[in-house]
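In: Fold the following and give me the result.
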Amino acid sequence: MSTTPHHLTRRAALIVATATASLVLAACGGGSDNSGSANEGHSNSSSASDTAGAHNAQDIAFAQGMIPHHQQAVQMAGLAADRASSAQVKALASRIEKAQDPEINTMTGWLKSWGKDVPSSDGSMSSMPGMDDSSGSGMANMPGMMGSAHMAELKKMSGKEFDTMFLTMMVEHHKGAVQMATTEKGKGKYGPATGMADGIISTQTAEITEMNKMLGKS
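Out: A predicted model of the protein is given here:
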């Protein structure tokens, strides 16, 4: 009679121990799942808080300023096809056109989506500081922008004389673009705009070095 209770007691103890172990494992597993869910929820809420297309005044100023800046660079580059004597100058001009034309279209799209004014092809736009006349002369107030007299002079040139003036003007033009892009990178909020600014800094800084070498400068 005494062995039976002892046997039952041992079985009961074993069952309790097994159940306890199962509960501990379940608790550990549940904790892991809950932690993962919590982290996932935090990630989702963070993503939701990052408002798509959020921008600030600097982003608007960057697009409104860089559009006419790019337009002038493309205009200058377009002159090289039948005026430049250097194959290197022609190749550089072609790269500038191919890089900046799509960026003009992209920035135009941003401004339209934000309900903001888009500069006209001559750079005039009443709402832009320094752009309050229809002649576009206010563009010369922007970093690196060439005045109408310089542009007219470039159009009259050809051959090596054109090459030298084109490169000299484009170096200054690029420096202005880099300055504007640096401001955007530091103060802008719109991801695609700051990303474009970063690309402008990288590409045009390299092109400045390239053009200075063509001009015989270190």
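
In: from here on, contacts and neighbour counts on C-alpha atoms
Out: Noted.

In: Next, find the distance separating the residue nearest to the spatial centre of the chain from Gly186.
Out: Nearest to the geometric centre of the chain sits Gly195, at 1.8 Å (CA atoms, centre = their mean). Relative to Gly186, Gly195 is positioned 11 Å away (CA to CA, to the nearest Å).

In: From Gly159, how far out is Asn44?
Out: Asn44 sits 60 Å away from Gly159, going by CA to CA.

In: Also Ala54?
Out: 47 Å.

In: how many other residues sit next to Met202?
Out: Not Met; residue 202 is Ser. Ser202 has 12 neighbours, counted by other CA atoms under 10 Å.

In: Next: the one 3 residues further on.
Out: The local packing of Thr205 (other CA under 10 Å) involves 17 other residues.

In: give me every residue that touches His173.
Out: For His173, the contacting residues are Ala73, Pro143, Gly144, Met145, Met146, by CA atoms under 8 Å, 6 or more residues apart in numbering.

In: and for comparison, fold this next one:
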Amino acid sequence: MIRKRSLMHRTAVVAAAGAAALVLAACGGSGDDDGSAGHGGHAAPASSSAPSSASPSASASASASASQGRHNAADVAFAKGMIPHHRQAVEMADLAPGRARSAEVKQLAADIKKAQDPEIRTLSGWLTSWGEDVPAEGAMDHSTHGMDGMDGMDGMMTAEEMTGLENASGKAFDTAFTELMIKHHEGAVEMARTEQADGTYGPAKKMAAEIIDSQSAEIEQMNALLGKD
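Out: Next comes the predicted model:
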């Protein structure tokens, strides 16, 4: 009887020791798993998520770059039309120093030339980069404007108007220059609005916005010089 109890006691002790070992092993395994999840487990998702989080940004950047580089027929028309338009404005401005009497008109002419000369170079650069022909000097061809109902559509002067301006001086020049330049600017503003509505090339649309702002302000200034409200 005593021997049976001794055997039962030993069995219980062994069972208890085995259970304790199992508990310790389980705890040790759980700790290892947590450590693995805390480093390897977390590192893997971080590694895999990094490209996905950077990918949209990279795609957006590439998309923006591609969008800025794209142009369409409206952008080409804007550049090809604005180059001769600006050239004529510069040609008109070049007449002011030797003919204008008003200091305001002389300064206005200088401002117009200072603003539009660089824009001509920029517009020409765009056309070249697009594989398009840049309008040749003199391509404003007064003969292509002011004919067949084209007069006033873009504010370009006719050959007769240009000749009249060249032959004027003093107050007569100031008045003629101001009136013709208002019409000229109004044409440029309309061309710029068309570019903003139909164009896709970012820099061209930005230039169009600047033309609208600057030339609208100059129209107001010239109307003031003429005594108009």
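
In: re earlier: where's the residue nearest to the centre of the first structure, which helix or strand?
Out: helix 191-214 (DSSP states H and E).

In: which residues in the second structure does that helix match up with?
Out: Counting by TM-score structural alignment, helix 191-214 of the first structure falls onto residues 202-225 of the second structure.

In: With stretch 79-89 of the first structure instead?
Out: Against the second structure, stretch 79-89 of the first structure falls on residues 95-105 (TM-score structural alignment).

In: re earlier: in the match of helix 191-214 of the first structure, which of the residues would be classed as buried?
Out: By neighbour count on 16 or more other CA atoms under 10 Å, the buried set for stretch 202-225 of the second structure is 202-205, 207-209, 211-212, 215-216, 218-219, 221-222, 225.

In: now, which of the contacts of His173 of the first structure sits nearest Glu172 of the first structure?
Out: Within the contacts of His173 of the first structure, the smallest distance to Glu172 of the first structure is 5.2 Å, found for Gly144 (CA to CA).

In: any idea what that closest one aligns with in the second structure?
Out: Under the alignment (TM-score structural alignment), Gly144 of the first structure pairs with Gly155 in the second structure.

In: repeat for Ser37 of the first structure
Out: Checking TM-score structural alignment: Ser37 of the first structure goes with Pro51.

In: ok, so what distance separates its match from Ala64 of the second structure?
Out: Using CA to CA, Pro51 of the second structure is found at 19 Å from Ala64 of the second structure.

In: which residues of the second structure fall in strands?
Out: For the second structure, strands defined by DSSP state E do not occur.

In: The first structure: helices as residue ranges?
Out: With helices called from DSSP state H, the first structure shows them at 3-49, 57-83, 87-114, 148-156, 159-187, 191-214.

In: And the contacts of the shortest one?
Out: When contacts are defined by CA under 8 Å, 6+ apart, helix 148-156 of the first structure is touched by residues Met76, Leu79, Ser137, Phe162, Met165, Phe166.

In: 6 Å - rerun?
Out: Taking contacts as CA atoms under 6 Å, 6 or more residues apart in numbering, no residue outside helix 148-156 of the first structure touches it.

In: Relative to the second structure, what is the average displacement of it?
Out: Here helix 148-156 of the first structure, set against the second structure after superposition, deviates by a mean of 0.9 Å using mean CA distance after the TM-score superposition for the first structure.

In: now that helix against helix 57-83, angle please.
Out: Interaxial angle, helix 148-156 of the first structure versus helix 57-83 (axes from the mean of the first three to the mean of the last three CA atoms, to 10 degrees): 30 degrees.

In: and helix 148-156 of the first structure, which residues are buried?
Out: Leu154.

In: between it and helix 159-187, how big is the angle?
Out: 140 degrees.

In: Now do helix 148-156 of the first structure: distance to the chain's middle.
Out: Offset of helix 148-156 of the first structure from its chain centre (CA atoms, centre = their mean, to the nearest Å): 31 Å.
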